[in-house]
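**Student:** Using only what follows, build the 3D model:
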Amino acid sequence: MSAYAVARLTDVVMGPEIVEYIKRIDATLEPFNGHFLIHGGPVERLEGAWSGDLIMIGFPNMESARAWYASSAYRDILPLRTSNSKGDVILIEGVSPDHRATDILNAVAA
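**Tutor:** Predicted coordinates for the structure are as follows:
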């Protein structure tokens, strides 16, 4: 099952450290078949309040996502981001193409 690293970053300081992080992150993703699906950009707010930038990176499975985040290559650059931004980061599994909203009711009932 596909998995995703999702971040909502705020208060990003676009200085030399973030630039270095951006230049180096792609190489950390390659060994784990990770790729950007969303990388900031303008949003069209439909409901609620929204601030910050949304980033979503896709992986073939949760094991690959975890291995990427724990890798020494990513850990080496992580402080470049965390020292220059605030935000939340999660790993989450995707759903199958035939998933329906009501499928979650079965999980809740169990």
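**Student:** From now on I want contacts and neighbour counts done on CA atoms only, so please keep to that.
**Tutor:** Fine.
**Student:** can you pull out the helices in the chain?
**Tutor:** When assigned using DSSP state H, the helices of the chain occupy the ranges 16-29, 62-70, 72-82, 103-109.
**Student:** Please work out which of the ones you listed is packed deepest.
**Tutor:** Each of the helices of the chain was scored by mean neighbour count; the highest is helix 62-70, a mean of 17, by mean count of other CA atoms under 10 Å.
**Student:** how about this one, so we can line them up?
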Amino acid sequence: MPKGYWIGQVEITDPEKFAAYSEANQIAYRKYGGRYLIRGGNADVVEGSFRSRLVVIEFEDYETALACYRSPEYQIAASLRKAGSTGDVVVVEGYAGVQPEGVSL
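**Tutor:** Below is the predicted model of the structure:
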């Protein structure tokens, strides 16, 4: 079964409020098994546009990723994120199909 992911691009507008969000979101992530794959870090924009912070969070599956986002625990945290940043969040199902020959992960 394919994993589920959150992909977020964020521009922090109020570091204090965003810090409160970063603390509050842990409740939902722990409950739903969210695991950071990308959380900030170095990035080179090679095409298109980019906000200053990129986050990718992995979940057991797509349904769990959606349930976490829609949970009361995360919605409380989301109100803090929206107060301290602008951005986009996408919940997406991972790919479990055939990969190019010779590629193993």
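**Student:** After superposition, what's the TM-score here?
**Tutor:** Laid over one another, the chains give 0.82 as their TM-score (TM-score structural alignment, normalised by the length of the second structure), with 99 aligned residues with a CA RMSD of 1.7 Å.
**Student:** so can I have TSV of the helices of the first structure showing distance to E47 of the first structure?
**Tutor:** Formatted as TSV, the entries for the helices of the first structure read as follows, by distance: least, CA to CA, whole Å:
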stretch	distance to E47 of the first structure
helix 16-29	30
helix 62-70	30
helix 72-82	28
helix 103-109	23
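**Student:** Please verify my assumption that S96 of the first structure contacts A3.
**Tutor:** No. Here S96 of the first structure does not reach A3: they are 11.0 Å apart, not a contact under CA atoms under 8 Å.
**Student:** Quick check on these two: which one has the bigger neighbour count.
**Tutor:** Comparing S96 of the first structure with A3 by other CA atoms under 10 Å, the one with more neighbours is A3, at 21 against 9.
**Student:** my guess is that one contacts G58, does it?
**Tutor:** Yes. With contact defined as CA under 8 Å, A3 of the first structure counts as touching G58 (6.0 Å).
**Student:** Relative to P42 of the first structure, which of the helices of the first structure is closest?
**Tutor:** Put simply, out of the helices of the first structure the one that sits nearest P42 of the first structure is helix 16-29, at 18.3 Å, with distance taken as CA to CA.
**Student:** and the closest one, how far from the chain's centre?
**Tutor:** Taking CA atoms, centre = their mean, to the nearest Å, one finds the center of helix 16-29 of the first structure at 14 Å from the center of the full chain.
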